[in-house]
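[1] below are the sequence and a predicted model for it; my questions follow.
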Amino acid sequence: MPLIDMPLERLKQYNGVNPCPSDFDLFWDEALEEMKAVDPQLQLIPSEFQAASADCFDLYFTGVRGARIHAKYLRPKNVSEPHPAVIQFHGYSGNSGEWWDKLSYVSLGYSVIAMDCRGQGGESEDTGGVKGNTLRGHIIRGLDSGPNDLLFRHIFLDTAQLAGIVMQLPEVDADRVGAMGGSQGGGLTLACAALEPRIKRLAPVYPFLCDYKRVWDMDLAVAAYDELKTYFRQFDPLHEREDAIFETLGYIDVQYLTKRIQGEVLMGVGLVDTVCPPSTQFAAYNKITSEKRLAIYPDFGHEGLPGFSDRTMSFLSGL
């Protein structure tokens, strides 16, 4: 089979190379306390798009640092009992997508919530206030201000806060909430379930935001990870701070969050993925201690994985 990374047997044992900060768990415990202290000021506004089978809303809440976060929320009509919900996360620089493609899960009797990541292609705010490059690059945004100002810290917290909000909706059964997404959405699915461990089932696909140093060592700081190269070229051309930089990025390395996941995991991975290298994905997967299984596509990269959407729906239909 094609090989751009380690052989499969080594991938199954791989444990990551990006340094993990010694206070990683304390960092995230304190971040969650900050999140819990925020008044979300929840708003549900009927959307212009409506469907015969669903009530559709623009959902807004206030996240950490005062940002207003937007999500699309669809709930099935004429369902009186509390029912399951699925939270969807989008790819890097994208948005929550269109309304129509969420109706398949509504047809199962599920509510669907799709979040716009702050500062990306949707309506959510990026309240800024950091030093360094803000032209592009959310991985490196806030890096020069310290780990508490990393943008992905805030985005990870947004995912957990949204999950908690969804679980408090009277029409949703808080014990039957799932999460899904690909690439950045896959990384955020893992982060969400780690920071809100009541997520019952999660289906990430080729998760982004894992094992940054491994990406660098493979010379794959291109495409989605190109900003790593941009940062070094602009702010540390002699790599005098390389170790410290990767340790700071360790605070937002999803692989070190996944040990917190309690829900059941179905993950899809392509073994010739040059955008999110397979080893980085396995670094996250191998640390999951809850029930889990992989769908491995030997000949596929960062692209549609045949049949995985159907597998995901079948998996989440067990919520």
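    Done, it's in. Given the structure is predicted, the values throughout are model-derived calculations rather than measurements.

[2] all contacts plus neighbour counts: C-alpha atoms, from now on.
    Fine.

[3] how far does stretch 202-219 sit from the chain's center?
    12 Å (C-alpha atoms, centre = their mean, to the nearest Å).

[4] can you check stretch 21-37 too?
    With C-alpha atoms, centre = their mean, you get 17 Å for stretch 21-37.

[5] same check, this time on stretch 100-109
    With C-alpha atoms, centre = their mean as the basis, stretch 100-109 stands 21 Å off its chain's centre.

[6] okay, how far is it across that stretch, tip to tip?
    Using C-alpha to C-alpha, to the nearest Å, the end-to-end distance of stretch 100-109 comes to 15 Å.

[7] buried residues in stretch 208-216?
    For stretch 208-216, burial by neighbour count (16 or more other C-alpha atoms under 10 Å) applies to 208, 209, 210, 211, 212, 213, 214, 215, 216.

[8] quick one: buried residues of the host helix or strand of residue 243?
    Using DSSP states H and E, residue 243 sits within helix 242-249. Neighbour-count burial for helix 242-249 flags 245, 246, 247, 248, 249 (criterion: 16+ other C-alpha under 10 Å).

[9] so how many other residues sit close to residue 286?
    Residue 286 is flanked by 18 other residues according to other C-alpha atoms under 10 Å.

[10] from residue 276, how far off is residue 299?
    As judged by C-alpha to C-alpha, residue 299 and residue 276 stand 15 Å apart.

[11] spatially speaking, which residue is in the middle of this protein?
    The structure's the chain has its C-alpha centroid closest to residue 188; by C-alpha atoms, centre = their mean the separation is 0.7 Å.

[12] who touches whatever helix or strand that one lives in?
    Assessed by DSSP H and E, residue 188 sits inside helix 184-195. Outside of helix 184-195, the residues that reach it under the criterion C-alpha atoms under 8 Å, 6 or more residues apart in numbering are 32, 88-92, 156-157, 159-160, 163, 179-181, 199, 202-210, 254, 257-263.

[13] below is an additional structure, to be compared with the one above:
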Amino acid sequence: MPTTATIRTFWDDQLAHLPTPTVSATPVHGLTDTVSIDDVTFTGAHGDPIRGWFTHPTNSPTRGVVVEYLGYGRGRGKPFERLWWAAAGFAHLLMDTRGQGSQYGTGGDTPDPHGSSPHVPGFLTQGADAPKNLYYVRLILDAVAAVSAAEKLSGHNRHHVFLSGNSQGAGIALAVSGLLPGLGGVMANVPLLCDIEQSVESASDGPYLEARTYAATHRERVDALFDTLAHIDVVNLVPRSTTPALVSYGLADTLCPVAGVRAMVDAYGSDTGHDVPVEVVEYRFNGHDGGDATQLEKQLRWLRERTRA
């Protein structure tokens, strides 16, 4: 298993080579009166174009900007699908997910132009031959670039940037919180990519089964697989996070086992030398829904508390 120092050096190198994002935005007219919507493209990993929707209240100042990352298999969908952040007084950048968007929802628009070594259908084992080739390394770098894009689009600095996501999106948000200091907050529901090796052993549904199938087929590469995936395991990334967090999980979650999420919470901010606020919401009888609208209400209240004038 790679050391913490090895993983940190890997990510420092990846961030050093991430291009400075350029951003373009084209207004979407004729759909809403009180919310402005822009069709956005910004440069992500390897300079690849990443699509998104940027929304904000029309002719009104915003309390901050929420950068949202999507769940597994989802794309950015239609421009009017996620207006609650703008309705609450926040600007909002929804990042499309490269190569995904055809499994749930209403589609995506961002291709992934990079190939892969042999892998199980899906995304978790794409590029599993080496950390630098991992699909999720590209996706996490896209997510880092999205923070810079959100700052440019909204006019807010990093202290007023808040990250949000469910499942895959939550794992990505947590990874970014560990790579970028000084963010305003991170809201992560039922996160993927937590304690990956143990989660692969215990999950009974979802993306972790891709790695189990890969390991069962490539019997001689089991250790190498998990050594590679350790570079995207957020348990190894969040110890340096200084960002306050709101995390939810369901005890009945079969896709993202609760033990992995708890391991992430235990590691969160552990290398900073001080207590980083982490609020955890447990849903005793729920699974991978992450609390649904009940948790969204908690997020809205948490955000407004953190941006109170």
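    On my side now, so go ahead. Worth saying up front: this structure is predicted, and the values here are computed from it rather than measured.

[14] hang on, the earlier thing: the contacts of helix 184-195 of the first structure in helices, which ones?
    Counted as lying in helices by DSSP state H, out of the contacts of helix 184-195 of the first structure, are 32, 156, 157, 159, 160, 163.

[15] trace the third one over to the second structure, please.
    So the one you mean is residue 157 of the first structure. If you follow residue 157 of the first structure across to the second structure using TM-score structural alignment, you land on residue 141.

[16] now swap in residue 205 of the first structure and tell me
    If you follow residue 205 of the first structure across to the second structure using TM-score structural alignment, you land on residue 189.

[17] what does residue 281 of the first structure give?
    By TM-score structural alignment, residue 281 of the first structure lines up with residue 261.

[18] next, its match: secondary structure please.
    Classification of residue 261 of the second structure using DSSP: H, G, I helix; E, B strand; the rest coil returns helix.

[19] look up how far residue 216 of the second structure lies from residue 76 of the second structure.
    33 Å.

[20] ditto for residue 182 of the second structure
    Taking C-alpha to C-alpha as the measure, residue 182 of the second structure falls 41 Å from residue 216 of the second structure.

[21] quick one, which of those two is more surrounded?
    Remark: of residue 182 of the second structure and residue 216, residue 182 carries more neighbours, 15 against 12, as counted by other C-alpha under 10 Å.

[22] surely the more buried one touches residue 242?
    Yes - counting by C-alpha atoms under 8 Å, residue 242 is a contact partner of residue 182 of the second structure at 6.5 Å.

[23] how about the helices in the first structure?
    Assigned by DSSP H, the first structure shows helices spanning 8-11, 24-36, 103-106, 151-168, 184-195, 212-217, 226-235, 242-249, 278-285, 308-316.

[24] distance to residue 267 of the first structure added to the ones you listed, as CSV?
    Shown next, in CSV, are these (distance: least, C-alpha to C-alpha, whole Å):
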stretch, distance to residue 267 of the first structure
helix 8-11, 14
helix 24-36, 24
helix 103-106, 19
helix 151-168, 18
helix 184-195, 9
helix 212-217, 20
helix 226-235, 25
helix 242-249, 23
helix 278-285, 8
helix 308-316, 9
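
[25] please identify the deepest-packed of those helices.
    Mean neighbours per residue, mean count of other C-alpha atoms under 10 Å, is largest over these for helix 184-195, with a mean of 28.

[26] that one vs the second structure, mean deviation?
    By mean C-alpha distance after the TM-score superposition for the first structure, the fitted helix 184-195 of the first structure averages 1.2 Å away from its aligned residues in the second structure.

[27] residue range for that helix in the second structure?
    So helix 184-195 of the first structure sits over residues 168-179 in the second structure, by TM-score structural alignment.

[28] what separation do you get for the match of residue 281 of the first structure and residue 35 of the second structure?
    According to C-alpha to C-alpha, residue 261 of the second structure and residue 35 of the second structure sit 35 Å apart.

[29] circling back to that earlier point, looking at residue 299 and residue 276 of the first structure, which one has more neighbours?
    Set residue 299 of the first structure next to residue 276 and count neighbours by other C-alpha under 10 Å: residue 276 wins out with 29 against 13.

[30] OK, contacts around the closest residue to that one other than its chain neighbours?
    With sequence-adjacent residues excluded and distances taken as C-alpha to C-alpha, 6 or more residues apart in numbering, residue 276 of the first structure is closest to residue 208, at 5.9 Å. Contact analysis of residue 208 of the first structure by C-alpha under 8 Å, 6+ apart lists 183, 184, 185, 186, 187, 276, 281.

[31] could you rerun that using 10 Å?
    Going by C-alpha atoms under 10 Å, 6 or more residues apart in numbering, residue 208 of the first structure touches 91-92, 182-188, 190, 224-225, 253-254, 275-277, 280-281.
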